[in-house]
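Peer 1: Sharing a model that was predicted from the sequence below.
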Amino acid sequence: MASKERKTPLIRVKNLYKVFGPNAGKVLQQVKEGKSKDDILAETGHTVGLSDINMDIYPGEIFVVMGLSGSGKSTLIRHFNRLIDPTAGVIEVEGSDVMSFDDKALQQFRRHKMSMVFQRFGLMPHRSVLDNIGYGLQIQGVAKQEREKLARYWLETVGLDGYDKHFPANLSGGQQQRVGLARALCTDADILLMDEAFSALDPLIRSEMQDQLIELQEKLHKTIVFITHDLDEALRLGDRIAILRDGVLVQQGEPVDILLHPADDYVEAFVKDVNRARALTVETVMKPQVCRISAETIGEALAEMRKSKDDYGYYINEDGYQGVITQETLEGVEQSEYDKAIDPSLLDSVPAVHTDALLEAVIPETLDSEHPLPVINADGDVEGRLSRSTLAEVLSDQAGSEEDDEKVKKLKTSKSLAA
């Protein structure tokens, strides 16, 4: 997933409204006055698609827009490439107002800046797989030899090597969607719009496509706007998530924000059945690290420990994290031994866990350890700690105190979480 570092937004949406009907401009005032979507439909026959949407989407992130059917998510994504024009509001891409584009500029924008992957694949049945993938390049005027070379590369990238001469009707749904994804990637557009792209697939193939998208994104760093009605999919793919209800943006934020701090009853209903252990990573719930002992001798380590508010610490040497050392152990060493190096026999073996590990994967180690587990990043540096009480607090239905032993007991006996 994309870095949390915020840059200049690639896509910026400001005060966006969409009303469907012949007198949309006149009805817009009623929307701005706060009349409900249902009341406006009953009184005017107009449908409110979007109401005062504001969002920034950053380069290289997967931004997920989700909501139930009729929430406005597909309407929203079609504004980005002006398949739908707004009733009011501003859509900027790379600082340019998309609404200011004339027909020629809009055509170039669609061909080179944004690619789209549809729910029902959108493949041309009379064209081969290779020709489908290269179609966007053909529209751009790329020579046949070059576009076939690029199309073949993306064919192989999505795992369909050998299917170049097949036609869409000969492919499974998952294979067809891979062709659709390859076609979108083939134009090398900066922005990928994916409208319920995996919703028509069976669960196993859908999971495989999610895996492939994550794998591709780690290499390509595209800006992806992904539409879904499935929260599990949103949590798995999204760097950030926006939730729509009846055309209104009710909450947006990182997955952990949505999951642990739902903005209202609507969002809470979405998240209540989510298995948090399978959705949250260690990094999202870890607490700051405890005392860090980096001394070379026992006496120096004891001095560091006595200055700490903790009675144990993570022992770190030039090779990285080595284990847990307790104040009780250090106090038990004879003073005559203080100038000796710290021996591995003084350390408690407590496994480290990685920041990007799912909670589900680290539950057994966390529950088996007397001390909180050190959390290390990709470079092997200790960044935080994960304790049984933190797990209990995060995974329990009602967050409680740090020392809630009953929740820890429930976790220990919960087969579903460790499955």
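Peer 2: Sure, I can see it.
Peer 1: all contacts plus neighbour counts: C-alpha atoms, from now on.
Peer 2: OK.
Peer 1: State the number of residues packed around Asp195.
Peer 2: For Asp195, the neighbour count with other CA atoms under 10 Å is 22.
Peer 1: check which helix or strand covers the nearest residue to it once chain neighbours are set aside.
Peer 2: Nearest non-adjacent residue to Asp195, counting by CA to CA, 6 or more residues apart in numbering: Ile227, 4.8 Å away. Here Ile227 sits within strand 223-228, counting by DSSP states H and E.
Peer 1: following that strand, which helix or strand shows up next?
Peer 2: Downstream of strand 223-228, the first helix or strand assigned by DSSP H and E is helix 231-237.
Peer 1: Show me the strands in the stretch 301-419 of the chain, by range?
Peer 2: Listed in chain order, the strands of the stretch 301-419 of the chain (DSSP state E, counting those that start in this stretch) span 312-317, 320-326, 353-354, 373-376, 382-386.
Peer 1: next one: the stretch 151-300 of the chain
Peer 2: For the stretch 151-300 of the chain, the strands defined by DSSP E, counting those that start in this stretch occupy 191-195, 223-228, 240-245, 248-253, 287-288, 291-293.
Peer 1: now for the second one, which elements pack on it?
Peer 2: Contacts defined by 3 or more CA pairs under 8 Å, 6 or more residues apart in numbering; DSSP states H and E place strand 223-228 against strand 62-66, helix 73-80, strand 191-195.
Peer 1: putting a second one here so we can go through both:
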Amino acid sequence: MTAKKTGYYCQQCGHFTSRWMGRCSGCGGWNTYVEEVAVPARHGRASGHREEDPRPLIEVPLMDGERRSTGMAELNRVLGGGVVPGSLILLGGDPGIGKSTLLLQVAGAVGSAGHRVLYVSGEESPHQLKLRAERLGVNSTELYVYPQTNLETVEEQLARVNPSLVVVDSIQTMFLSDISSAPGSVSQVRECTARLMQLAKKQSVSIFVVGHVTKEGMIAGPRVMEHMVDVVLYFEGERHQTFRILRGVKNRFGSTNEIGVFEMSGTGLREVANPSSFFLMDHVCRNVAGTVVVPTLEGTRPLLVEIQGLVCPTSFGTPRRMTAGVDHNRVALIMAVLEKRLGLMLGNCDAYVNVVGGVRIDEPAADLGIAVALASSFRDRAIDGSMVVMGELGLTGEIRPVTAVDKRIREAAQLGFGCCIVPRQKGLPKAGELDIKEAATLAEAFDLVF
């Protein structure tokens, strides 16, 4: 009997080496190599696929299967309109963020619509799932629960039940018996994901897979797993806050710019139809220095968020710069522009910038809002609470136009704001009683704001 060949796999990126090394040459991680049995690559024709001859693209028929609704409008938005038959969807998030809750609600909604669902649980017993289902109000007769971690057995039950949707919770608990490494290892995760992809394409069944997240915020397992699946979703949020954001980072069937907003309650996740009013429900901007409302854009959805700035004299030799929800380097750049173009001496002051609600803003349209919040706190002058500002800030102090300004203005008008400071550009829309003021430079904007 020949001994099986072993090797060392990086537990973060899946890089293989024949000997142990302290630092991974693939991702740069330290002490990430673990000895496992080397799994040979499986070549040849995949099961269930017949060989076809090349043909012109215009002769290939369109897929006649329509998208299936998940029963949640926010999730449908992120997926691009619904679940595509035969797709493999990976859902990642921090422990306890609500991944299993979300998928159990989706399974109940799809089952209530008359489609059969198979929920494969590798971490919870049927009794635990029943308790959660009672709390969430899930009582569909088409929802089947199967506690199992052996993927070969799951494949047999999938062929017997013939579901339209499968939920695997989680991929780190699944294993294949012909691979000797432990569940959750690089070999097991990679091969189990490949087997699930074959099942999805062969039987035209949609599969949701739950993936754990490491302390670095990445889905545990090899990065090749994210390349294999069709859709990668991240469930974000803070444990001490009630809202959750579902964000798509990869989608072969739709846009990756959309987000879904949910609120965690005692009866499960509830969709937030108007996220702007949700994030501004504690808005106390009136007569308070250092706060301003900024219309941002997440995909096609405008969001109004509150940016807070605090500037105070430093007590140490080096001033502190702390941010939450915005890029730290971007704030440092904006502070340099304020010093150079407007003469605000911020070099000997501590500066803190926070986006209320834990929202993360990555677009440059929030530059003007950050600058106004910092200047308001530095001058200790309050900003009109009915005002919103937007604009990208250049190094020379000019304010550049932003995209989809009409959507941002309409959202501000619907929420009752009275004034909007925008970059000077052509074709600005009219929004009822909303007073739109244009500014080409940072100095002009400050004259309008203050």
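Peer 2: Sure, I can see it. Since we're looking at a predicted model, the values are computed, not measured.
Peer 1: so what number do they get for TM-score?
Peer 2: The TM-score (TM-score structural alignment, normalised by the length of the first structure) is 0.31; 164 aligned residues with a CA RMSD of 5.0 Å.
Peer 1: tell me the most buried of the helices and strands packed on strand 223-228 of the first structure?
Peer 2: With neighbours taken as mean count of other CA atoms under 10 Å, those reach their highest mean count in strand 62-66, at a mean of 27.
Peer 1: the inter-axis angle of it versus strand 240-245?
Peer 2: Per axes from the mean of the first three to the mean of the last three CA atoms, to 10 degrees, the angle that strand 62-66 of the first structure makes with strand 240-245 is 20 degrees.
Peer 1: Pipe the helices and strands packed on strand 223-228 of the first structure into TSV and attach distance to Met305 of the first structure per row.
Peer 2: Converted to TSV, those look like this (distance: least, CA to CA, whole Å):
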stretch	distance to Met305 of the first structure
strand 62-66	43
helix 73-80	54
strand 191-195	51
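Peer 1: which stretch among these comes nearest Glu331 of the first structure?
Peer 2: strand 62-66 (51.1 Å; CA to CA).
Peer 1: Strand 223-228 and the closest one, what's the angle between them?
Peer 2: Using the same axes, to 10 degrees: strand 62-66 of the first structure against strand 223-228 is 20 degrees.
Peer 1: and strand 62-66 of the first structure, what other elements does it pack with?
Peer 2: Counting by 3+ CA pairs under 8 Å, 6+ apart, the packing neighbours recorded for strand 62-66 of the first structure are strand 223-228, helix 231-237, strand 240-245.
Peer 1: any idea which helix or strand carries the residue nearest to Thr17 of the second structure when sequence neighbours are not counted?
Peer 2: Excluding its sequence neighbours, the residue lying closest to Thr17 of the second structure (CA to CA, 6+ apart) is Tyr8, at 5.3 Å. Element membership of Tyr8 of the second structure, judged by DSSP H and E, is strand 6-10.
Peer 1: Of all the residues in that strand, which ones are buried?
Peer 2: Gly7, Tyr8, Tyr9, Cys10 (16 or more other CA atoms under 10 Å).
Peer 1: hey, where'd the strands end up in the stretch 201-350 of the second structure?
Peer 2: Assigned by DSSP E, counting those that start in this stretch, the strands in the stretch 201-350 of the second structure fall at 206-212, 231-236, 243-251, 259-265, 268-271, 291-298, 301-313, 321-324, 349-355.
Peer 1: looking at the ones you listed, which is closest to Glu134 of the second structure?
Peer 2: Short answer: strand 268-271, nearest of the strands of the stretch 201-350 of the second structure by CA to CA, at 10.5 Å.
Peer 1: Report all helices and strands that that closest one contacts.
Peer 2: Using 3+ CA pairs under 8 Å, 6+ apart: strand 268-271 of the second structure touches helix 99-112, strand 259-265.
Peer 1: deepest of these, which one?
Peer 2: Highest mean neighbour count of those: helix 99-112, a mean of 22 (counted as mean count of other CA under 10 Å).
Peer 1: For that one, name the packing helices and strands.
Peer 2: Using 3+ CA pairs under 8 Å, 6+ apart, helix 99-112 of the second structure is in contact with strand 88-93, strand 117-121, helix 126-136, strand 143-147, strand 165-169, strand 206-212, strand 268-271.
Peer 1: if we can go back for a sec, residues in contact with the residue nearest to Asp195 of the first structure?
Peer 2: If you count contacts by CA atoms under 8 Å, 6 or more residues apart in numbering, Ile227 of the first structure has them with Val64, Val65, Met66, Lys73, Ser74, Ile77, Met194, Asp195, Glu196, Ala197.
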